[in-house]
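>>> kindly generate the corresponding structure for this input.
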Amino acid sequence: MPSTKSLLEQMHAMGNKITLFGESAGAQSKLLHYGTSGMRSFFQAAIIQSSPMSFPFRTYLEYITRTVLLAEQLKCGVSDIACFRKVSYQDIITAQLVVVEHFPPDQVNDQRPLLARLFTQWTFTCSSRLFARKAPIAYTHVFTYPPITNGASNSSVFQGHVCHGDELYFLFEALRANLTAAGRRLSSNFANYWTNYAKSQDLNQPIQVPLIWPRFHNDVMKYLCFQDPIETMDNYFKDDCDFCDKIGY
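The predicted model follows:
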């Protein structure tokens, strides 16, 4: 980053207007930059898109230890044997069942929709909400438009659903020729919001956008919902996220 900033300044660019952008693992990288005080002077804003914020940065030993999730529920360190020995078997059972109680299995054989909801809320939606609450200025969004690419992508199995990374088709206008008219309209608007933010740190200008993107506030948590048409929504999955905040990430 220091060399990038210096290069941009030499090219008469505005080094203090650098906007970082990343999606998924790239978003995790930008999250580290944002949270590292020594890096904050090298950029002014960041777009953190679909970051799995609930995935902690662990050592190799912690990753291969099957007791990590249980330890988090019991408020014990992974290697704190004394803490585990103090916990009753009732507490262990409760820790294992707390998630199942909030997300009870459906009375059908296929539990994939329930698992997808649980995983998505804990991994992306709710941990991002917690981050937005702590950020001095934040704008949040959800992408709910299932991609229809007329056979240009291998997504027939997920017809009618939005999967992690699907929004990239629209943001970078990669399959624009294969999108429907509604998809092309959404793609242009998506790219315009991001371009505005990179240029001015204001999502709503200078390029005209169809709807004002409101700032995120703790009292009324507003999201911009990318669908057709684009709209705003309040308190997205609030009950699920309140639960996830309670059990921790």
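>>> CA atoms for contacts and neighbours, from now on please.
Noted.
>>> residue closest to the middle of this protein?
Most central in the chain under Cα atoms, centre = their mean is S50, positioned 3.2 Å from the mean C-alpha point.
>>> show me what contacts it?
With contacts defined as Cα atoms under 8 Å, 6 or more residues apart in numbering, S50 is in contact with 23-24, 27, 124, 164-165.
>>> what's the closest of those to V220?
Taking Cα to Cα as the measure, V220 sits nearest to F124 out of those, at 19.5 Å.
>>> residues near the residue lying closest to that closest one once chain neighbours are set aside, how many?
By the measure of Cα to Cα, 6 or more residues apart in numbering, the closest residue to F124 outside its immediate chain neighbours is P52, 5.1 Å from it. Other residues near P52 number 20, with proximity taken as other Cα atoms under 10 Å.
>>> which other helices and strands does the host helix or strand of D240 contact?
Secondary structure from DSSP states H and E places D240 in helix 238-247. Contacts of helix 238-247 with other secondary structure elements, assessed using 3 or more Cα pairs under 8 Å, 6 or more residues apart in numbering; DSSP states H and E, are made with helix 126-134.
>>> quick revisit: and the helix holding D240, which residues are buried?
Neighbour-count burial for helix 238-247, counted by 16 or more other Cα atoms under 10 Å, picks out 240-241, 244.
>>> this protein: helices as residue ranges?
Secondary structure of the chain by DSSP state H: the helices cover 2-10, 25-35, 60-64, 68-73, 81-86, 89-102, 112-120, 126-134, 167-171, 181-200, 238-247.
>>> quick check: buried residues in the longest one?
Looking back up the chat, that one is helix 181-200. Of all the residues in helix 181-200, those buried under the rule 16+ other Cα under 10 Å are 183-184, 186-190, 192-198.
>>> touching, M233 and Y223? I think so.
Yes - between M233 and Y223 a contact is recorded at 5.3 Å, counting by Cα atoms under 8 Å.
>>> quick one, which of those two is more surrounded?
Shown here are M233 and Y223; by other Cα under 10 Å, Y223 has more neighbours (21 against 13).
>>> quick one: the more buried one from E9, how far?
As for Y223, its distance to E9 is 35 Å (criterion: Cα to Cα, to the nearest Å).
>>> and L171, by the same measure?
As defined by Cα to Cα, L171 lies at a distance of 28 Å from E9.
>>> which other residues reach stretch 193-212?
Counting by Cα under 8 Å, 6+ apart, stretch 193-212 makes contact with 17-19, 45, 189, 192, 213, 230-231, all of which sit outside it.
>>> quick one more, to check against the first:
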Amino acid sequence: MKTCKMEIWKEISLVTICALLFQVNPYEAKPIQLSSNDLVIATAYEGSIVGQVTPEAGIFFGIPFSQPPTGEFRWRRPRDPLKYESRYWNATYKRPGCQQVCEEPAPEYSCPAEISEDCLYLNVWVPKRLLMQVKADNILDIDHYAIRDDYRPGGESRPLAVMVWYHGGNFKDGSGSSILYDGRFMANQGDVIVVTTNYRLAHLGFLVQGENGSEEAKGNFGFWDQVKTLEWVNRNIRNFGGDPNKVTIFGQSAGSESIGVHLTSNVSKDLFHKSIMQSNPLGLPFRNLRDAKVFGDRFAESVGCKRNDMTCLRSKSVQELEKAYNKSLDDITNPALISTLFQPWSPVIDGDIVPDQPVKLFLTGQTQNKPLLLGSTVDEGVLFIDGAFSHPVGKLVYDLLLAIIFKQDYLTVVERYPGECKGHLFKCDYRDMASEMATEYIFLCPQRKSVNSLKNNDIWWYIFNQTWSFYEVWGQPACYHHVCHGSDLGYIFNVESLTKFNFTENERGLAKRMITYWTNFAKYGDPNGAQTMSKVKNTQWPSFNQTHQQGMYQALQLTANKDFVMQQPYKEACDFWDKLNRYADHVSMYHHRRKRQHEK
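Okay, here's the model as predicted:
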């Protein structure tokens, strides 16, 4: 491939001419390898986009939905993307994930291959049936694929439902381009458009600094990136065969927490229509603005800057910021906020995009009335407890933690979760009991109470109960025989063929059933969908409160062998936590003290 050798790099017009001659985008490092079998064109507001074709889908990797958040735009809200300078945008290869230290299991599949501050890109998967072969044109000089005319604006065919994925990773790592979230199989089987996206993470996504009233002083840049993704989808997805009036947002863990924010925020409410929350730890608190500012001050000082000195902070290299980030992970700004150790860079209650703790807004009915599908794995807490405590936890440490977190309710909680001493007194390990408590208190029970509080009948709850046959992928023995946090991900995207691991036949069936449930929900607002039209025969999934009887509810348990309906799962445990009424309540004793003083 010829290259353009130039000594005067500021002559942008010459770079552009050279790029057009050799089919190279002047702002891209990789030229497109021209082949009529694997190129597909779509259009967007910013210009033409060239992607690739696989047996399952047309794929567009790395489409910019914002300008790079670098230099003076580090710690600022995302901006509209620029129009493309060359014939097309090269969307045949993945762009970097956002700056991070990725510590996910199976990093070759769950972590980005590259990272950069310039990371605000999304990916689009279009079912293969929406593609047609066309002749060479003024975009590509060879025959290629394009989105079928009847699915583009003005076409006769009905556009497809759109599913926008927000990845998990504790708001500190992960990427929409990870192999684990490849959308080709979901798009093909479910006949939907799948979009995955990046958003800024950790200190670059959620730092609170700067003067009062400024963007920097409220943080939550990662959430604003998510909103900008939805704005791009609403403006452009029709050109890919998608329906901007039928957008479902879905995500797991931190991605699911993001969904909870969007459901309780006025900022993005008109940009999506249905939601799927997988493993939302609703019982974990977000930081309030005051504590986030203290946390941010310490971060700034750790990197060698004065508080609120954004010029200094923006001058620091990513390596210098990473050192400060590593120190911040164990920083407890307030003893009452011990739970922030599980999510150090949590989002911030800024009164803007995040008006309050999402669980509190759910419990008071301050959510958007949209169809909702949600659920959790049966052993969510194991991954968190094992990650926090690599050695056995004795009774003294166990009791101390519960006393710090639950204060006056400590004895009540210990009575329900007493733990047991296995073996010799000095070899006790209370991690199993702590994991059970975390699963119920942080995940399952606040979910149940939240949907119990909603007046929405279009709610479906699931319990995922399937361990992986390829358990060694975890890298953590504690998860080998537990249904840990994230166990559902390999099935929901059905990426077996993109990995070195093999599903059992029952696991393949589970993956197909889950994709059918999820995409039915996106298309019809009901996971049961039009089952007569589906090749996958799923169990009939009743809505959460289908019986409409006081106190009665149902959920679907998902397993590889067979899915089945559960009547009032976790009722005893959740009744206990509901009565205690402590979900995300210990976020700030300072806040509650001030409130009580005011009431006096």
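>>> which one of the contacts of stretch 193-212 of structure 1 is nearest to Q73 of structure 1?
Distances from Q73 of structure 1 to the contacts of stretch 193-212 of structure 1, taken by Cα to Cα, are shortest for A45, at 34.1 Å.
>>> picking up where we left off before, when you align them, which residue in structure 2 goes with the residue nearest to F124 of structure 1?
With TM-score structural alignment as the matching criterion, the partner of P52 of structure 1 in structure 2 is P281.
>>> gap between its match and K422 of structure 2?
When P281 of structure 2 is compared with K422 of structure 2 (using Cα to Cα), they lie 29 Å apart.
>>> hang on, the earlier thing: closest to D219 of structure 1 out of the helices of structure 1?
Go through the helices of structure 1 one by one with Cα to Cα and the one that ends up closest to D219 of structure 1 is helix 126-134, at 9.8 Å.
>>> that closest one aligns to what range in structure 2?
When helix 126-134 of structure 1 is compared against structure 2 (TM-score structural alignment), it corresponds to residues 445-453.
>>> how about that stretch: buried residues?
Using 16+ other Cα under 10 Å as the test for burial, stretch 445-453 of structure 2 gives 445-452.
>>> stretch 395-406 of structure 2 too?
Residues of stretch 395-406 of structure 2 classed as buried: 395, 398-399, 401-406 (neighbour count, 16+ other Cα under 10 Å).
>>> narrow the residues you listed to those in helices?
Secondary structure from DSSP H places 395, 398-399, 401-406 of the buried residues of stretch 395-406 of structure 2 in helices.
>>> which among these gets closest to G47 of structure 2?
I405 (53.0 Å).
>>> hang on, the closest one packs against A336?
Yes - the pair I405 of structure 2 / A336 is scored as a contact, 6.9 Å apart, by Cα under 8 Å.
>>> so which of the helices of structure 1 comes closest to I148 of structure 1?
Among those, helix 181-200 comes nearest to I148 of structure 1, with 7.5 Å by Cα to Cα.
>>> tell me roughly how far that closest one lies from structure 2 on average.
Relative to structure 2, and after both are superposed, helix 181-200 of structure 1 has an average distance of 1.2 Å to its aligned residues, where the measure is mean Cα distance after the TM-score superposition for structure 1.
>>> which part of structure 2 lines up with that helix?
The counterpart of helix 181-200 of structure 1 in structure 2, using TM-score structural alignment, spans residues 505-524.
>>> residue in structure 2 matching F226 of structure 1?
Under the alignment (TM-score structural alignment), F226 of structure 1 pairs with L558 in structure 2.
>>> burial check on that match, number of neighbours?
21.
>>> who are the contact partners of the nearest residue to it once chain neighbours are set aside?
With Cα to Cα, 6+ apart as the measure, F464 is the residue that lies nearest to L558 of structure 2, at 4.8 Å, once sequence neighbours are left out. Neighbouring residues of F464 of structure 2 by Cα under 8 Å, 6+ apart: 375-378, 483, 488, 557-559.
>>> now do the same contact list for the corresponding residue of structure 1 for K269 of structure 2.
Structural alignment places K269 of structure 2 opposite R40 in structure 1 (criterion: TM-score structural alignment). With contacts taken as Cα under 8 Å, 6+ apart, R40 of structure 1 has the following neighbours: 33-34.
>>> with P214 of structure 1 instead?
The neighbours of P214 of structure 1, taking Cα under 8 Å, 6+ apart as the test, are 139, 222-224.
>>> now those residues as TSV including distance to P56 of structure 1?
Output for the contacts of P214 of structure 1, formatted as TSV (distance: Cα to Cα, whole Å):
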residue	distance to P56 of structure 1
Y139	23
K222	26
Y223	25
L224	27
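>>> neighbours of V53 of structure 2, just the number please.
Per other Cα under 10 Å, the neighbour tally for V53 of structure 2 reads 23.
>>> hmm, I was thinking of N234 of structure 2
Using other Cα under 10 Å, the number of residues around N234 of structure 2 comes to 19.
>>> ok, and the closest non-adjacent residue to it?
Distance criterion Cα to Cα, 6+ apart; nearest residue to N234 of structure 2, sequence neighbours excluded, is P244 at 5.0 Å.
>>> quick check: the gap between that neighbour and I237 of structure 2.
With distances defined as Cα to Cα, the gap from P244 of structure 2 to I237 of structure 2 amounts to 6 Å.
>>> and these two? Which one has more around it.
Shown here are P244 of structure 2 and I237; by other Cα under 10 Å, I237 has more neighbours (27 against 22).
>>> counterpart of the more buried one in structure 1?
Aligned against structure 1 - with TM-score structural alignment as the criterion - I237 of structure 2 pairs with L8.
>>> contacts only, for the residue lying closest to that match once chain neighbours are set aside.
With sequence-adjacent residues excluded and distances taken as Cα to Cα, 6+ apart, L8 of structure 1 is closest to G15, at 5.9 Å. Under the criterion of Cα under 8 Å, 6+ apart, the contact list for G15 of structure 1 reads 5-6, 8-9, 42-43.
>>> just Q111 of structure 1 next, same as before
When contacts are counted by Cα under 8 Å, 6+ apart, Q111 of structure 1 touches P105.
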